[in-house]
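> Below are the sequence and a predicted model for it; my questions follow.
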Amino acid sequence: MAYTEKIKSLFGSFALFIASHPWKFCLIGFLINGFLGLGMLNLPRKHLLNNNIEDVYMPRDTETEKMAQEILKKFPEHSKDAFYHHQSIQQPLFAELVIWEQNKESIINESFHEILSSLIEEIKNLSFTSVDGNDSNFYDICTRRNDKCVVSGETIIDNLKDSKDGTIPVKSLMPKNTTILENPLFQLADYQVANDTLVTATYLRIRYNLCHDTPKQAENAGKWMDRFVSQMKESTEKLHSKNLIFAFSNSKSFLEEIGNDTFTDIPYFSFVFTVYLIYIGFTMSGGNILAKRAHIGRMGVIVTPTSVLGAWGILMACKVEFTNVLGITPVLIVCHQIINTMITLSHLADANDISDGKKRVAYAVRMSSIPITVTMMCYMIPFATAIVSKYYAVELVGIYMVTTILFNYVNHFVFYTACLAIHEQRIDAGRHCCICIKLRTREELEGRNCCIICCCSGSRPNSRTDTESSIEKLTRIIMLRVLLTTPVKIIAFVSLLVLVGSTLFGLVNVNIDVFQKNEVLPTSYFYNWNEVVDEQFKYRPIIQFVTYHPSGYLNDSSSVLELKQKLVDKQQNLLSWSDVYRDKNYPNASSESDLYKSIKNDFFKKEAAFVNDIYFDESRSVITASRFYIQSKDIVSSKELISLKHDLLCIAEKFDDILKDKYQNFNKKFLPISSDTDIGFIQVHSPDFFQIDDFLRPLWEILIFTGTQLGILFLLFLLLKPSIRFLLLLLITYILMTMSIFGISNFVGVYLTQVSLIMYLVAGCFCVDIIVHIFYAFSQAPCDNKAGCLNTVLSSSIQSVFHAVFGLFLGILVLFVVHSYVFVTVFRISILTYSICILFTILWIPSVFSIVGPVDSTSQPETISIYRVENVLDKRQSRSAGGMENPSFEHNSKHE
């Protein structure tokens, strides 16, 4: 195509210009990146490190959050003066203890009263420094009711002093204004009740509820929770000596411990680079003492840290936050850059017959420019879509990835091109690769020690094999002699069918879930608490229903009653002010104003628990909004909670539609529905919904990312190779690679969460690197039949890609010893990604192309065995090395 040749010619001219002033571009490029890197000083100075898992990984602007904000307009939180835990709209803050006797005997024993009472008071008096700088304790931040701190389970401890026979009457556990949703028995596990008497209980749960109505209160609560955790770690031995065992946690512990666990595995992650770079160093160390390319290979690797320095420096100078998960971006970029480096060096090896080093560099840059540009665009544009993600972690990855890949692209074609020019000038000058002194010919050193001859003489390479390392020569021979044999093809197609079948099965049974709480390290205090709570205590979330009544409650009471009857059929407990009003024989109201007066003057004085469940329009003396609650049956997994939420929303939606029709022509200023929200007449909400909100969001973001990547890939190759067969192969390969990684990850225990989402995005980029370089090499291979193309590409691009990915595969094996959830997820998806990429690179793609390759034969077909040799004479009478045509006649005509 004419335009592709113009693009390559433009890059060639640019490289020729840089090669004329290599030291200037090399030093200026490095200094600019180093200067920009000074912005990284803002990381500690501006406190840009953010490892708050809740802030970084939880979705933003979710439907549950919007619903909570709408409900708060009518029913604000009253945790400071009238706290009832079932009325909570925001996620509650608390610290919790679970206590049991060492021999698992009943804890309902008078002897434990003094111990537990003193423990309760000791915890209440834990002091901390508030955000205002004052000394504070639990009494300053606790939730209150009737001017008393609300500590769930404290009533049971108070009654232990009278349990001389090891029993407690259930009625004595129920203080005034306690609702059915606050049954103290919920704080016990493995208990028995006989004749309305608690006769035994093994586990007691004590919860310290903390005020969180304002951001300041929430921040103070967080400070006290930290103090609570540190104190309980110190109190372990003291309680154990009194035959009591306990586990403790707080509402932030899980996310905090997930974040803290990553610090234990960061040193292992650093070894990934060490192993990877050692392997790549050996791979790129070919050539004699003059042509040795180890140093120029290292400069190709240095492009990545140089780019990271410049990109991250400018971002941190702009005060963009940083988080631990961004540590995966250099791994992706360095692999991408090593592929770019090896592809460029591969083309440079084809230009050995050009006498001018500048023109050799220009040729290498010209030939590698298009695939490198294509991969860069297939990275940048999809990651640009990730910047608008609902997850802050994904947004940060998108910002850092787009900036870093752009810097890496520029540095590759400027900084690295200058390094290539310096390298080639040294070869032309016949200077030593390390000490840069002038080398002598072997003839001049004839008769000297063999070591002196090896280290002090060298010649300019004449063929590809002169610059290949031993590893490259070995893998090339194996690829050419083994991969294209009939048995290997049969193995390839059978294994491909197995892969497709496994992928489909994995996709059907994919696990979508929030963070797995059992992934916290066993050494964590949260792990112990979570095990006890999961095994012994039932999880029964409370869901609140808010109903709006534009013309008053009585006008909609029949619909609300019908809705409650539907819900009672599915759930255990229902708490409603209207049911209490009816059951306790308050006067029947014949009008809205009568109901208004009765509730205001009588009902609220006797039933304080419902004061915050009714919203009045004072001007019209009517109830315009109210709420009631249900307690669900036992929930054992996130999937069950998701299913419950869906069922309740479906029930509410049917009644909401009835009310919408009813009030279609009502005065709009009294309606809850607005044009910019989906809020209706019936709202369903629970703080527990925050943890499952947008549970499908990771899947949608993966589809958006991969869909964008696939679209860019298709459009670019449509311009480069407008062949239907070629494009279909490309699309099928990308889809199969990404779907395989996603589907098979189900078999290695990976759930679709916010952490795995990031790794799936990274996996898509590895697939792009493989596909672009191999498919582009096939489309440009200078041969007339499939066999020749296969051997040409196997000897060059496939080998380069294989070594880059295989080295990363060896490096990531280091993470086999990690334990933290984040790094375990990184390891599992990474090892799967690299394995699939390697198999596609050397097995499946070559096998498919050997049958349905893009090159149409223009001559008599030749057997592959003819090409399975190290050197082949092409019909064009040009020299070949390892099946790769040496296009010297093109160099002479174009550059000399």
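That came through, no problem.

> Going by C-alpha atoms from here, please, whenever you check contacts or count neighbours.
Noted.

> I'd assumed residue 201 was in contact with residue 193.
No. Between residue 193 and residue 201 there is no contact under Cα atoms under 8 Å: 9.1 Å.

> More neighbours: the two, which one.
Using other Cα atoms under 10 Å, the more surrounded residue of residue 193 and residue 201 is residue 201, with 22 against 15.

> The more buried one is in contact with residue 190, isn't it?
Yes. Counting by Cα under 8 Å, residue 201 touches residue 190, with 5.5 Å between them.

> is it fair to say residue 205 lies in a strand?
Yes. Using DSSP: H, G, I helix; E, B strand; the rest coil, the assignment for residue 205 is a strand.

> Three-state assignment for the closest residue to it other than its chain neighbours, please.
When the adjacent residues along the chain are set aside, residue 205 lies closest to residue 98, with 4.4 Å between them (Cα to Cα, 6 or more residues apart in numbering). Assigned by three-state DSSP, the conformation of residue 98 is strand.

> second one coming, line it up with the first:
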Amino acid sequence: MVKMDAFVEKLSSFSSDKLDIAYGHFSSLDEELDKNVNGDIALFSVTITLMLTYACVATFSFRDSVSQRSILGFAGILAAGLAIIASFGLCSIIGVDFVSIVGVVPFLVIEALRSSGVGITITSITDLIAFLAGVGSSFLAVRNFCIYTAVAVVFCYINNISLFAACLTINERRVEQNRHFFTCRRVKPKEELKAIGKSNLYAICCGGSPPNNRNDAESFLDKFPRWLFPKVVLKLPFKIIIIVLFVCYLAFGIYGCVNLKQGLNLSQLVQDDSYFYKYSTRLETYFSRQTPVAFVTINDYTYSDFDTKNQINSVIKTAQDHEYFDDTFEHNWLNTYMASTYYDGSSESDFIAGFKSFISDRRYSRFENDVVFDSNERRIAASKFYVLSSDLSDSQEEGKMMLKAREIADREKFQCFASSPAFIAFEQYVRILGQTLQTVGIALAAVFVVTCFFMPHPVLIVFVTLAVTMIMVGVFGYMLYIDVALSAITMIHLIMSIGFSIDFTAHICHGYMISTGVSRDERVRQAFDHTGAPIFHGAMSSLIGVVVLYFAKSYIFKTFAFVMSFVLLFGIAHALLLLPVILSWRGPGRLTVSNELKGKTEQVEKETEVFL
């Protein structure tokens, strides 16, 4: 590592008016990724702060000190923070390596916390199933991220139904007993304080009484969604416009899915002022897409035997005869050694002695790292031979070339395996699409099953499942238009999207199901009354936080911002525009609810909506 640092320092101080030098080493990418992510942690903290600030503002009441609800936000943060700490601690204890993308887990936990009632149960279960499906991924970053996040989701749910629920109960008792929201001391009503000569400001800050009705307890932002959206979605001209817009949305999404790019350029992962950015862009711009591929053996072969030489040449010849490989390039230490004056094949010991003299010659020192001797340095324990790929057109061809190299190694008599540092990137080209579709498919199936349990009406189950599918089509497809390709990083973001997508749609359908209006339009209006505020606040607080991440230098956080913006925008559009229109036309019949159950349901909705 010291040598690598000295290498970078030496070349960074070099200047020339004749040479344009770009450089990098084997661990440059890892160093730059860590630098980017660590540099954006502060930016991520700003994101969380903005989300929490919005939550406090949205629940802030100017009425008096008794009906004030913003203090519950701090209880929510405590629940989320404990879930994050528990997840990180438990995963570290059991030996799960921390990866950079785990840095977005706090955002996800706070997102889950903004759900309430049935919403958080459905979201938590579908999120958990989606992340457990991702645990089976062959990509280490995806697998470890899913483990960390699945554990955090479990702890978050436990904290919600225990710690946060307890805080809700305590808060309701505080309000009933006319206690101050911060000091918890009993206070006098504002009218009594004004009667004894106290100012209006003093009366608001130090006095108050329990709200007489829901209107007194809500802020302006709480009332805004149920005032605006019914005026839009329940009028025929707007309904037609909404349907047409969503048909166009779906068409563009499907086109994007069909033409979605796969792969990841190295230059996307580092800052543009980094030395490795210059190196990677030079490679991508000026050099062909040719990759050195090594055929490596760790078997004990007698290299002085001509049969071994023929087997090695057969491997190289088979590769060169294929269109994926250059038919002239060959880096073969054995052939070069046998053609030199140092060669002595009379015995294996003489062969080894001659080879040591061979690589000590500066003309042939390039082969020094192609051979590993055993502990006694009397035999060759491992060796490698190189071929070069053709100038391949795209990442998909590179992935196919990697598979072909492995196939050649498996079929030949000479026991070896194909290897290249670039295979780390190529691996995702051949696996990422299948694994993403499999994981998302499992999560969508989980959405269907979970919805069957928590929303036992076939029509609403179909609506929720189709809406989540449409949202995912949009998220997948619209990545094409912002030039974001499908990779291991975006696969993680797509897995995260499932839970957020169902959160919005489940809320509005659940609100419709428990509504008691006679007509469909009336039930849609009541659904907005029940769930419009949580959906709107949840999306707005998240969007405000996500906007900050657009300025991140890390590709991980930047793509997270884009994908989450799609999830939030498409999710709120489906929940507050498309689904209400569909429900107003083809919603199921009215569900009969007893007065006792209705009263309990309204009380639960009132209590759980205090936190976004």
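Okay, I see it. Worth saying up front: this structure is predicted, and the values here are computed from it rather than measured.

> quick one, what contacts the equivalent of residue 541 of the second structure over in the first structure?
Structural alignment places residue 541 of the second structure opposite residue 807 in the first structure (criterion: TM-score structural alignment). Residue 807 of the first structure is in contact with 275-277, 279-280, counting by Cα atoms under 8 Å, 6 or more residues apart in numbering.

> rerun at 7 Å
Contact analysis of residue 807 of the first structure by Cα atoms under 7 Å, 6 or more residues apart in numbering lists 276, 279-280.

> A helix includes it, no?
Yes. The assignment for residue 807 of the first structure is a helix, going by three-state DSSP.

> is it true that residue 576 of the first structure touches residue 629?
Yes. Look at residue 576 of the first structure against residue 629 with Cα atoms under 7 Å: they come within range, at 6.4 Å.

> more neighbours, these two?
Using other Cα under 10 Å as the criterion, residue 576 of the first structure and residue 629 rank with residue 629 on top: 24 against 17.

> any idea how far residue 545 of the first structure is from that one?
Separation of residue 629 of the first structure from residue 545 of the first structure (Cα to Cα, to the nearest Å): 6 Å.

> Assess the claim that residue 365 of the first structure and residue 10 are in contact.
No. Assessed by Cα under 7 Å, residue 365 of the first structure is found out of contact with residue 10, at 10.1 Å.

> of the two, who's got more company?
Per other Cα under 10 Å, whichever of residue 365 of the first structure and residue 10 has more neighbours is residue 365, with 29 against 14.

> Helix or strand for that one, just tell me which one.
Assigned by DSSP states H and E, residue 365 of the first structure belongs to helix 357-386.

> can you give me how far the following helix or strand past that helix is from the chain middle?
With elements assigned by DSSP H and E, the helix or strand that comes after helix 357-386 of the first structure is helix 392-411. Averaged C-alpha coordinates place helix 392-411 of the first structure at 15 Å from its chain's average position (Cα atoms, centre = their mean, to the nearest Å).

> What helices and strands are in contact with the longest strand anywhere in the second structure?
Taking DSSP state E as the criterion, the second structure has its longest strand at strand 380-388. When contacts are defined as 3 or more Cα pairs under 7 Å, 6 or more residues apart in numbering; DSSP states H and E, strand 380-388 of the second structure sits against strand 292-297, strand 371-373.

> In the first structure, what stretch matches stretch 460-479 of the second structure?
So stretch 460-479 of the second structure is aligned with residues 726-745, judged by TM-score structural alignment.

> Check which residues of that stretch are buried.
Buried residues in stretch 726-745 of the first structure, counted by 16 or more other Cα atoms under 10 Å: 726-727, 729-731, 733-745.

> Check the mean deviation of stretch 46-54 of the second structure from the first structure.
Once fitted to the first structure, stretch 46-54 of the second structure is off its aligned match by 1.3 Å on average (mean Cα distance after the TM-score superposition for the first structure).

> equivalent range in the first structure for that stretch?
Using TM-score structural alignment, stretch 46-54 of the second structure pairs with 271-279 in the first structure.

> How far does the matching stretch sit from its chain's centre?
Offset of stretch 271-279 of the first structure from its chain centre (Cα atoms, centre = their mean): 23 Å.

> Just the residues contacting that stretch, thanks.
Contacts for stretch 271-279 of the first structure (Cα under 7 Å, 6+ apart): 807-808, 810-812, 814.

> and residue 15 of the second structure, what element?
Assigned by DSSP H and E, residue 15 of the second structure belongs to neither a helix nor a strand.

> For the residue nearest to residue 429 of the first structure when sequence neighbours are not counted, give its distance to residue 452 of the first structure.
Closest residue to residue 429 of the first structure apart from its sequence neighbours, by Cα to Cα, 6+ apart: residue 438 at 7.5 Å. Separation of residue 438 of the first structure from residue 452 of the first structure (Cα to Cα): 14 Å.
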